[in-house]
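[1] sharing a model that was predicted from the sequence below.
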Amino acid sequence: MAFVPETFILYPEKLNFASDKAAYTYMKRYIFSLYICITGCLAAMGTQRFDPLSSPKRETRAVWLTTFSSLDWPKNKATSPAGIKAQQDELCRILDRLKEVNINTVLLQTRVRGSVIYPSAIEPWDGCLTGTPGRAPGYDPLAFAVRECHKRGMELHAWLVAIPCFKISAATRMGNRSVLKTHPKLCVRHGDSWYLDPGQPETADYLASLCREIAANYDVDGIHFDYIRYPENAAKFNDASSYRKYGKRQNKADWRRDNMTRCVRTMYRAVKAAKPWVKVSSSPVGKFSDLSRYPSYNWNAYSAVHQDAQGWLREGIQDMLFPMMYFRGNHFYPFAIDWKENDYGRPVVPGLGIYFLSPQEKDWPLEDITRELYFTRSLDLRGQAFFRYAYLNDNHKGLFDFLKDVYYPFPALPSACNSQDSIPPERPGNLHKSREAQTYVLRWSPSVDNLCGKDVRYNVYASQTSPVDIASARNLIAVNVDSCSLPINEEFCALNGISFAVTAIDRFGNESEPARLPSGWSDKPNLSGRFLPHDSQTLDIPEQDSPYVAVVDAYGRIVSTAPYSRRVRIGHLAKGLYEIRTLAKKGRSKHIGYFIK
């Protein structure tokens, strides 16, 4: 479904700003600048769609992957070797699906509700892995997830649910290693659940110990705090005892905010002491506070749940934020601007409530999300995050297709968080090409970073224009490569005049100057005899026993999929060399042929 920006940009009164002159003036400068940008694109393209080639090279594209009650993963239980294999294969399919749409950051729920998905010396195993709380799954899911994300050039951030623990009815099943048994002083009852009490000074140290354990033992790219706040009905939260003991006659709301800030500060410092490059973030409530013209209706971070999230950015104890902006209309746009105006130079990546697209939820139209996507990108809010994976995977209202075909057409590097180190690594050396046992390979010498040593990754660029423009996302063919070589597709090598460039990127996101290779292979593969006939609009293919076919460009990216037919439409494709392949269940695919348009 095409995005029609005019419904938002040309007629801002559709957001109900027209009835409020001051609010309209407040938004005017942002809307006008966005309007100029959009109409320039539309005039150049002659279409009512943004130019997908404007896709930024740096943009955090994140998804929350929920393990609570196995909502997203795992559906298979690891109670046998076959179960372990099924659970791991399931995660790999999820990551392949995210890679298909150029997602670059996975927020994996690692601490669930007072329990974890890795072998911890502090808390018990969560039951999502085996069906039984406290039972080990027979492997390390967090280590496995980190490796599989890095294989695909993705970042993995360990998502920790901070303050809630578990239902009172489930407390006995949590066993003797639960926080209720090991640190009962830190726990309070609230409603039907146990919570950590942020008013107890030791709560910050306890949460920091979990962060320290993960940062020290796993090659995670980030640690992400969720529910680092008081609960929704905070007025009834049972912290009167800790307030009497530690409040020192301070205003209770201020005291609570100070408690949350102490937790965030302590956790942040614990991570940075272990590995300074690990990104530390949180997901505050999506409205920070009431605005002068737009109230939050008693649901905001600052007053309702005592999160001074903008203060955390100001103090420098968060590298980035993922505010949960699960709203639309006037509940979204003014508050997005407020986050941008108070980001203190650090990435703020809005979390979008894509679950509302589901008919079982609020049945939003796709345009509600696409408008928010374009608006937040225009504000340079450094990316987007989607809650949650299942709703993206299910392609509600065509969102997955929209992201793949329009909004995320090319890979992107996650936003840099380099406040602690802005020095790029050395340029890779000795970039060269070779043909090895019928395989074409790019190779280079390793780079060295000032803080991370050889713990760097590499980005590979290619273009038929020399020198390769490394500022353009369209030239990225591989991101965050963790080795010093890259196999190159045979059909790609058949193109004329391909130039390559390789850069090193450190764990803070600093990118080196490129090593360049100005020309392609002299012994290009001969693809003659394997080309399929077409008339530039439709392509004839041989009969296949497959439900779908995929068109793959010379960079190895799937650019189009369709149900199998003897004639495939290709009129929408740009000029270039393409491969066409079958596409079956579990990602099975086989080569059919090539065509040049």
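    Thanks, I have it. Numbering: from 1, shown residues only.

[2] when you work out contacts or count neighbours from here on, use the C-alpha atoms and nothing else.
    Fine.

[3] what are the ranges of the strands in the stretch 1-150 of the chain?
    For the stretch 1-150 of the chain, the strands defined by DSSP state E, counting those that start in this stretch cover 60-65, 105-111.

[4] as CSV, these with mean neighbour count and distance to Thr261 would be great.
    Output for these, formatted as CSV (neighbours: other CA atoms under 10 Å; distance: least, CA to CA, whole Å):
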stretch, mean neighbour count, distance to Thr261
strand 60-65, 24, 24
strand 105-111, 25, 20
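
[5] quick one: which of those is nearest Phe50?
    Phe50 lies closest to strand 60-65 among the strands of the stretch 1-150 of the chain, at 18.3 Å (CA to CA).

[6] and the comparison structure, right after this:
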Amino acid sequence: MKHITFITLLFLTVFHTYAQPKREFRGAWIATVGNIDWPSRKGLPADQQQQQFINILNQHQQAGINAVVVQIRSVCDATYPSTLEPWAEVLSGKQGQAPQPYYDPLQFMITECRKRGIEFHAWMNPYRAVSNINTAQLDPAHVVRTHPEWLLAQGNLRILNPGLPDVRNYVTKVVMDVVRRYDIDGIHFDDYFYPYPQTGLTFSDDSTYAIHNRGITKRDDWRRDNIDLLVKQVSDSIKALKPYVKFGISPFGIWQNRSTAQPLGSATSGLQGYNEIYADSRKWIQQGWLDYIAPQVYWHMGFAAADYSVLVPWWDNVMKASPGRHLYIGQAAYRVNNDSNVNWLTPTQIPNQIQFNRQMANVQGNILYNTTSVISNPLGLRDSLRNRLFARPALMPAMTWKDAVAPPAPTLLVTSSEVSATLRWNRPETGTGPMDRIRQFAVYRFPKNAAVDISQADALLAVTPMDTTLFVDATLKKGEPYTYVVTALDRLHNESAPSNPVSVALILGGEAGLTADALVNAPNPFSGETMISYTLLRAGDVRLTVQDLTGRELAELINERQAAGPHQVMYRAGNLPSGMYLLTLSVNQIRLSRRMIVQP
């Protein structure tokens, strides 16, 4: 069955682009806490919230971003209807109150991402309960009210105590509620585990350690094990229910400094996630508990304490001992033109970082924090993404350890006019399992005499959403033949073999031997018979055929060399069922197609 919801039209634009990989995760974080990115303020009507999110997606899509990581749970609240936690204050202005008029923001966001072929990762803070206990207006159903015995306090901060088994089970239950009810692409945790150190502030988990130490004699090891247990429990739970849902974490960018952990640590001297917030992120990815890790390397290249050009190779090396998992680098877009250090006051910092990432064997993408910063285009950052770094589309990296079975190839039909080529293809029949269904299509274009090789990133012309089986290419050079193929991708981005190749060129008067209105049939629509007319400006090898919309040839009307001048042929439909067909004229290997409608 054909599914066509909108036409993608690619206009001619000339860019000086960097070499780009065929597969790359190009993400952006969308923060909801404090209304950082979305919605822009509390209490907006639902339609304004929705329009703001649509605008964000459109701008990200135009910039070449193919994934969003959206914060749906920031302080044990929910930007979706939940029986476990109250509505987030950032939506209505009051915790526990739904947006008005009522809608489900999470479902809305997922649907809008699907329309654009953008992956949706649900970002959840596992432990943070409230940032300021003195000012938060807490709903009676909030966990701070219902389970005060679960809390760990540091100043005004309250987090769920990672040392409690009940907390691990509760957090896992909240995560799995979302996994079960929504068609998300991934679950994402950020860097908040045990509290970050604060001058003059401490927290006490003495009683928890006394009861739940599990025989671990060192408190620091026990705290790390508490986090490990949650990460593994969430990972195992996701795999058991929906193994195609990805699980990733974006930890603090430094695991350990080499001065602390010889020889495993990085050549840095900053805060250490392993020692300060008890996050053994290196272990999580090397154990295969995560599908991807996205360390927040929020420093500039050359920074003495934490050099980007030192940390990214260190993480790249970590992945050599990881079982095929993915590494995406978190980058500080928020610092561009917004930092006292001169390195962030230059337009080249993030572009240079992205280029540096691409030199690493195991780095497969990046995530930019935050969305507001990217969209505001500081020092032309978004322009650099759109026009150079992400100017060409990219497929998502495949996660073959989850599934490696590719879908069937589509069948392609291409027609051309004086200004564009129109591609149509079918949606291949697949299995009914969630990992089998087609999620996207990839369109490739090859110049004259080039072999069809879909491994070539430069040949990838467009990636269309799952319901789009039509693409219009208006970037062809006149007089030059091109060959197109289309592939299908499933939800884990396994790619089919290429479709049948189709070669076309724009129709040009004298150069192609055809007039601008070279091929017509009258009457059209018709019943019974129609007269087909065409004019050759010079002699040529002519082939005239009738095809159905899948490209299958139904009749060959002419196949001979013909002299210059007007030509006509009567076509009788005979037993041809009513419907739309294609009349295709090939002259000297240049093709021109017109629609032909047969009536009952």
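    Nice, thanks for sending it over. Treat the numbers as computed from the prediction; the structure is a model and nothing was measured.

[7] do you know the score for how well these two fit?
    After superposition, the two chains reach a TM-score of 0.73 (TM-score structural alignment, normalised by the length of the first structure), with 475 aligned residues with a CA RMSD of 3.0 Å.

[8] I'd like the strands of the stretch 1-150 of the first structure written out as JSON lines, with distance to Leu392 of the first structure added.
    Output for the strands of the stretch 1-150 of the first structure, formatted as JSON lines (distance: least, CA to CA, whole Å):
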{"stretch": "strand 60-65", "distance to Leu392 of the first structure": "9"}
{"stretch": "strand 105-111", "distance to Leu392 of the first structure": "13"}
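
[9] what's in contact with the lengthiest helix in the second structure?
    In the second structure, with assignment by DSSP state H, the single longest helix is helix 219-241. With contact meaning CA atoms under 8 Å, 6 or more residues apart in numbering, helix 219-241 of the second structure is reached by 162-163, 168, 172, 175-176, 179-180, 193, 209, 213, 216, 245, 247, 274-275, 278-280, 284, 289-290.

[10] please state the offset of the helix or strand just after that helix from the chain centre?
    Scanning forward in sequence from helix 219-241 of the second structure by DSSP states H and E, the next helix or strand is strand 246-249. Computed by CA atoms, centre = their mean, to the nearest Å, the chain-centroid distance of strand 246-249 of the second structure equals 14 Å.

[11] ok, Val305 of the first structure - contacts?
    So Val305 of the first structure contacts Arg229, Tyr230, Pro231, Glu232, Ala234 (CA under 8 Å, 6+ apart).

[12] measure it to Thr503 of the first structure for me?
    44 Å (CA to CA, to the nearest Å).

[13] and if you look at Ile470 of the first structure?
    Distance from Ile470 of the first structure to Thr503 of the first structure, by CA to CA: 9 Å.

[14] the counterpart of Asn459 of the first structure in the second structure: neighbour count?
    In the second structure, Asn459 of the first structure lines up with Phe441, judged by TM-score structural alignment. Residues within reach of Phe441 of the second structure, counting by other CA atoms under 10 Å, total 28.

[15] which SS state does Phe441 of the second structure fall under?
    strand (DSSP: H, G, I helix; E, B strand; the rest coil).

[16] is the residue nearest to it when sequence neighbours are not counted within a helix or a strand, and which one?
    Leaving out its chain neighbours, the residue that sits closest to Phe441 of the second structure by CA to CA, 6 or more residues apart in numbering is Ala488, at 4.6 Å. Counting by DSSP H and E, the element that carries Ala488 of the second structure is strand 482-490.

[17] now stretch 303-310 of the first structure: which residue numbers in the second structure?
    Using TM-score structural alignment, stretch 303-310 of the first structure pairs with 275-282 in the second structure.

[18] what sits against the spatially most central residue of the first structure?
    Against the mean C-alpha coordinate of the first structure, by CA atoms, centre = their mean, the closest residue is Ala62 at 1.3 Å. Neighbouring residues of Ala62 of the first structure by CA under 8 Å, 6+ apart: Ile103, Asn104, Thr105, Val106, Leu107, Gly383, Gln384, Ala385, Phe386.
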